[in-house]
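3D, please:
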Amino acid sequence: MPRKQIVLFTVDRQVARYLTESFAKIIGHLVKIHSISMDAAHTIPPCQPDIVFVSGEFLVPKARALFPGIRIISPHRVIVGKNLEKVLLLPKGHNVLVVNSPRKNSEETIEALHDLGLDHLNYIPFFQGCCLDFDNIQTALSPGMMHLCPPEIEHRIDIGPRNVSMSSFLRILEALELDKKYLDEYARKYHRTLMAASRKLSVSHIKTERLRKHEAVIINEYDDGLIYADKNHCISLVNKEAARLLKAPREQIVNKKLHTIMKDFEKLSVILEEDDHSPKSAAIYDIHGEKTVVTRIHVTGDKVNSYIYTLRGIDSIQKLENEVRTKLAQKGYVTKYSFSNIWTRNKKMKKVIEMARGFAATEKNILIMAQTGMGKELFAHAIHQASPVRNGPFVAVNFAGIPDNLVESELFGYDEGAFTGAKKGGKKGLFEQARGGTLFLDEIGDAPLHVQSTLLRVLQEKEVLRVGGTSIIPVEVRIIAATNKNISQAIKEKKFREDLFYRLNTFPIDIPPLQEHKEDILYILTRYLKTRYGISKRISNSAEQCLLSHDWPGNVRELINVAEYVFHASQGARQILPDHLPKAVLVSDSIFSQESDIDLSSCFSRISDKLMHNGLPADMIAQLLRIIKAREGKVCGRNSLQKELSRYQWILSEGKMKKTLKLLKEEEIILVGRTKQGTCITAKGKKYLKYIAHPNCS
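I've put the predicted structure just below:
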């Protein structure tokens, strides 16, 4: 018995392929299936089919013309459920383009969606040759015809080709005189598809309800007041905080117009609409005597425009800001200075400041080179304040103040159990703490070599490995480094890695010493007195000469100390005289000036008597000062001084050495630096050395 033949006449090749596969799975062994689609140049099959099956009613006239005298079956087609859960999740009133062709098929698809209960959306039919404005349409769905979707629509949901209904499939079986048992098989396949779709819709519905409950909790626990209103200012949602600020129960606010519950709302609305081109605008508004920041967010995309208003009292904003600043300040993670805090009248210094300001706008590494006391950290603060990461933390570390064995754990952190005494739970390193901000590496020239290699890897890879840890931690940090050392010389002496220097030296800043811009000496001193103490005093010519002839080895830091001395010494005086300056500033380049011979001789004699009274003979002090002077520019700590002094038969205990250095520091004979900076002799100290070495010269 010859096989029955059926022609599937469809609008599109994809629909033809889908229907052919569906029929072949059930009756393909009994019927030969041919297909013709209107979008492809298919020739009419060289056969006399038993029936012609069209995919839509609109194709019937065309089918009759092609196959005169053959029975034509136009089916009822249904949506089977692919991706319907995505349709369900679309917001109510959302504009959705329904893509199909021709128009009749698009309209039938919309009708089928309504039949499934998916009637919460605003469906817009789209078909070949259709002209529409897509400005307010972000989503398209289609029953397998998504290739017709306009490119402007990015969010697409393909719900799959529509299936042939069971009644239509029965008509096919009857026309082909096939056993109706195949209807049962088709029904099982049909029901399996529907059940799968139903399960997805059910899960999606549960998730949607759960999401709505979570949203309700989030909205009510939100710190700001929230009001949702349509374009006519009718309120549909309000949270607890907004009800508190408005001093009214929520049920009395919902469905009311904003102007009925907010006095002078029209004025507020005008202010907000002045910036209406922006999706977000804000204004300060008085709600029952409480100053409140009202922010309006324009919600677009729906058929009807709507607005979200957020309300926050200024008092709570200030309180929160103070809390954040307090916490950051407690950790020392806030900047204290900006470029306005760097005082100068010198052209060279102004050029350095402008260069630093330009570097600040980037996120590249910066290396500040300057003598001690020139405000390297002040520059670092100012650069951070003017940088893109100004809102992030500013974390500073001084290598000269950290023992070598603690540097790695301080910089990179450590995991629990990394070493004896490690904190439970481990500790974040300074790189982690500075994440999203700036890490200031002060006195980088004092960094141990083994730390330099690790530091280089961290700067290259932007990730750290804690001491004793196994997990890599990404760190995005802006680096500013500073040093008073000659790095080039340190590289030659193999004390500093050359590759680390080039990694840090992307933008070098060289701050000239105070001696090179002496016009700033009087300016900084007088401005400091005015800013700190609110006083303005004239500086006498003789005092001015003393200040300008001084070498200022301690640079600006020394100058600020002198300003503090001057303030307290000149109280009650109308002008600043030499008598109001520290002795170290009064001493000239020679041992004694003619005007101060007697004063200095008396001063040095007093110092010698004081040292002798403490069991420190002049010969021993002279030898100690010679050692310190000879080691100028090198690290000079207590232990090395003890060892060096013992070579000249002067044996001092650690306590005695500590006391000796303290007495000399008090008399401004020496400067005692931090851990690795050691001790150096002052200009006054050099003159005192000459005095005790040649006592008869006085």
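
C-alpha only now, for contacts and for neighbours.
OK.

list the contacts for residue 546?
578, 585, 586, 588 (C-alpha atoms under 8 Å, 6 or more residues apart in numbering).

from residue 521, how far out is it?
11 Å (C-alpha to C-alpha, to the nearest Å).

again with residue 582
Applying C-alpha to C-alpha to residue 582 and residue 521 gives a distance of 15 Å.

the more surrounded of the two?
residue 521 (21 against 16; other C-alpha atoms under 10 Å).

so where's the longest helix in this structure?
Under DSSP state H, the helix in the chain containing the largest number of residues is helix 181-221.

which is the next helix or strand following that one?
Using DSSP states H and E, the helix or strand that follows helix 181-221 in sequence is strand 225-230.

quick one: contacts of that following strand?
For strand 225-230, the external contacting residues (C-alpha under 8 Å, 6+ apart) are 219, 235-243, 245, 304-312.

hmm, 7 Å instead?
Strand 225-230 is contacted by residues 235-239, 241-242, 305-312 when judged by C-alpha atoms under 7 Å, 6 or more residues apart in numbering.

also stretch 627-637?
For stretch 627-637, the surrounding residues in contact (C-alpha under 7 Å, 6+ apart) are 676, 677, 678, 679, 680, 681.

can you tell me which of these are in strands?
With DSSP state E as the criterion, strands contain 679, 680, 681 from among the contacts of stretch 627-637.

mind putting those residues into TSV with neighbour count?
Formatted as TSV, those follow (neighbours: other C-alpha atoms under 10 Å):
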residue	neighbour count
679	25
680	25
681	23
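
just the strands in the stretch 401-550 of the chain please.
Counting by DSSP state E, counting those that start in this stretch, one finds strands in the stretch 401-550 of the chain at the ranges 413-414, 427-428, 438-442, 463-465, 472-474, 478-483, 507-510, 538-539.

to check against the first, give me the structure of this:
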Amino acid sequence: MKLLTILLRDRGTAVHTGKQLREMFGEAAKVKVVLAGPAVTEGSVDGDLVVISRRMEELIRYVRPGTRVIVADRAVNPDQVRQLFVIPANSDVLVVNTTRELTEEAIEQLELYEVEGLRYHPYYPGIRDYRKNCPYAITFGEMDAVPPGEYRSVTDLHSRALSMEACVLIAKELGLYEQLRGKLAAGNIRPMVRLTQDLAKLHFKYAHTSEDLQKIIGLMEDGVLVLDQQMRPIFINPMAEKMMGAGAERLSALVEQLRAHSAEQHFFYRAGSDSYYVERISSSSGRERNTIVMLRDVRKIERIENSYRRALTEKGLVASYEFKDIIYRSAVMEELILTAREFARGESTVFLHGESGSGKELLAQAIHNASPRRSGAFVAVNFASISLSLSESELFGYADGAFTGARRGGRKGLFELAHKGTIFLDEIGDAPLELQKKLLRVIQERKVLPVGGSKLIPVDVRIIAASNQDMGKLVERREFREDLYYRLNVLPLYLPPLRCRREDILPLFRRFLEEFHVDSRELSKQVRSEIEGYPWPGNVRELRNVAEYVSNFARFDPNWPDRLHSVLHPPGHSGGARELQEEQRTQEPREESDDPRTVRAVLELLDRPPYRFSRKELTLELAREYGFALSESQVKGLVGRLKDRGLVNAVTGRGTFLQTAGQELLRRWRTQAESF
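Sure, this is the predicted structure:
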């Protein structure tokens, strides 16, 4: 059984929240309530999930590192709000709670109900100055905290419950959403059912609906109907009117469904393309017996579910980095960041050009977090690693029964998960041609068609694409669609390699050392010279790897700078000029056993049509054209080493092809040959 821990600061709220969650999750999860205080040490509170109330985020320090935490909202119970309408208009009301944060949050929620003419003033223990002559006071289960005064009335609205959105998120984080879906909907709608029941009693008692209750029910986002014994509507709120439409067809169909489900208190009802969760309750007044019906649009529940899709996967749905996380000193990066900040404000597609390891995804996340879509999902997909056979279903989703092994009910694709957010198409140059056509259609129409589906689904996404390849050459070789490239390359950004911004190398290296808990305040001249003089073919990623390598022995070996040289200049790579060293590191294969003639033969083969070769095809062509009798296993190892150096790329099922660095090396070899 899952352990759900509630971490709060005051006992009254803890008791009420614990009771609420036990009623909701008691059968499926163990609910534990923890009161923060002297008896609780920092980093000691754990569980499968820890829930902290909003405006109490400082309590996170008590949570054990690595434990999942949710900061939840609480809401005023609607059936308690009616007590506010007893207070005369234009009155000053003292709002009492235990802390400044909770009091301010309560006032914000009370103001949403727009009770005419009430002016709210905060009070909490420790406040230095407050409105002392308020004739009315309200509190939330904290009657002991109300200060002395001459009040006409003190109203207790009881502790605020966790919002439905918070309960849904908790259920999803614990993997209990499907199990508790009906209970969650019923638990959220029950206070409004009680409120509507009171409305029905007032209707028959006074022959008209209470104006105060009408105001409250009019604020509801759910439909409310009251039906008499003959199932004729005697009250309907604005939302229900909108759901039922102008004609009587939908209302008549709903009544038929209520009769058909007479033994059920709640059920799902479909009307055309709309679906509703329906809950009914009987209400009696004297000899009259009536039915209260609550309607909730299922799409509302689905929107809540979609907003928390990031809980379904660990990668790709959250952007962690912002512009302030990008370390740089160079003028070229300063200009790049300024441009990227401007691009972030808009909605146009951004294309990030840059070598492998130069920080394209970090920049993409920063753009997302500086954009109007920052509260939406950030979904990353890497076309160099995605399987060709599954790429379409991963991107566009699939319908129920689309193929053998498909999940019941289908599955949403990455474009749908990114709805209202950003999708990052990394290594887009590796996308197969057959997929590029479908990507172009999605970008043009902003609609996706799931595999096996028949209905186009609108998606509202911003696209950021990236590649470490020369896209112009891919277009020339017809390996990438020209129309798709121009659709993506609307706002291009070119990330310079680390060797072209050497002012940034040392600050980055210091940051990485600090990240690995190594003192970087006093780096010797030898270390600075080694770090700044090295060409960094792997860019920022390689720099970070070296810092991590150093951190593993720097704490116990004071002579670690001597090891740094051997890390950057392994045996077999000694050279004179820095340019030669750079060429050796970025272009030549590392393994001494690789014959340069064999390497060049592989690169030459990949630079001719069809530009992509399988391992078997490479083995045959090397033997037929160049006389190199290599086994497929040997070719696989050679290709792997060339891939490690960034000369080629190899994708399972799609073959091996040249990278920009491989093309550059081949060009240099050909130039050298022509000069002799």
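
quick revisit: of all the strands of the stretch 401-550 of the first structure, which lies closest to residue 610 of the first structure?
strand 538-539 (33.1 Å; C-alpha to C-alpha).

what about the closest one, how far off from the second structure?
Strand 538-539 of the first structure differs from its equivalent in the second structure by a mean of 3.4 Å after superposition (mean C-alpha distance after the TM-score superposition for the first structure).

residue contacts, the aligned partner of residue 535 of the second structure in the first structure?
Under the alignment (TM-score structural alignment), residue 535 of the second structure pairs with residue 551 of the first structure. Neighbour list for residue 551 of the first structure: residue 515 [criterion: C-alpha under 7 Å, 6+ apart].

likewise for residue 648 of the second structure?
Per C-alpha under 7 Å, 6+ apart, neighbours of residue 648 of the second structure: 642, 656, 657, 658, 659, 662.

try it again at 10 Å.
602-603, 606, 639-642, 656-663 (C-alpha atoms under 10 Å, 6 or more residues apart in numbering).

likewise for residue 583 of the second structure?
535, 537, 665, 668.

confirm that it sits in a strand.
No: assigned with DSSP: H, G, I helix; E, B strand; the rest coil, residue 583 of the second structure falls outside any strand and is helix.

and the next helix or strand past the host helix or strand of residue 612 of the first structure?
Using DSSP H and E, residue 612 of the first structure maps to helix 597-613. Downstream of helix 597-613 of the first structure, the first helix or strand assigned by DSSP H and E is helix 618-630.

and that next one, what's buried?
If you call a residue buried by 16 or more other C-alpha atoms under 10 Å, then helix 618-630 of the first structure has these buried ones: 618, 621, 622, 623, 624, 625, 626, 627, 628, 629.

so who does the first one touch?
Translated: residue 618 of the first structure. Taking C-alpha under 10 Å, 6+ apart, one finds 608, 609, 611, 612, 624, 689, 692, 693 in contact with residue 618 of the first structure.

repeat the analysis, applying 8 Å as the threshold.
Residue 618 of the first structure neighbours (C-alpha under 8 Å, 6+ apart): 608, 611, 612, 692.

kindly report the same for the fifth one.
Neighbouring residues of residue 624 of the first structure by C-alpha under 8 Å, 6+ apart: 641, 645.

now the helix holding residue 612 of the first structure against helix 618-630, angle please.
Helix 597-613 of the first structure and helix 618-630 meet at an angle of 110 degrees, taking axes from the mean of the first three to the mean of the last three C-alpha atoms, to 10 degrees as the criterion.

now do the buried residues in helix 597-613 of the first structure.
Applying 16+ other C-alpha under 10 Å to helix 597-613 of the first structure flags 600, 601, 604, 605, 607, 608, 611 as buried.

kindly report the same for stretch 310-322 of the first structure.
Buried-residue list, stretch 310-322 of the first structure, by 16+ other C-alpha under 10 Å: 310, 311, 312, 313.

in strands, which of those appear?
Going by DSSP E, the strands hold 310, 311, 312, 313 from these.

now for these: which two are most distant?
Pairwise over these, using C-alpha to C-alpha, the maximum falls at 310 and 313, 10.3 Å.

could you measure from residue 480 of the second structure over to residue 614 of the second structure?
19 Å.

same deal with residue 339 of the second structure?
41 Å.

quick one: which of those two has more around it?
Between residue 339 of the second structure and residue 614, residue 614 has the larger neighbour count (other C-alpha under 10 Å), namely 16 against 13.

how near is that one to residue 657 of the second structure?
In terms of C-alpha to C-alpha, residue 614 of the second structure sits 9 Å off from residue 657 of the second structure.

then residue 590 of the second structure?
For residue 590 of the second structure relative to residue 657 of the second structure (C-alpha to C-alpha), the value is 19 Å.

same question for residue 479 of the second structure.
Taken as C-alpha to C-alpha, the span from residue 479 of the second structure to residue 657 of the second structure is 11 Å.

ok, back up a step: between the contacts of residue 546 of the first structure, which is nearest residue 337 of the first structure?
Out of the contacts of residue 546 of the first structure, the member with the shortest distance to residue 337 of the first structure (by C-alpha to C-alpha) is residue 585, at 28.5 Å.

tell me how many other residues surround that closest one.
With neighbours defined by other C-alpha under 10 Å, the count for residue 585 of the first structure comes to 20.
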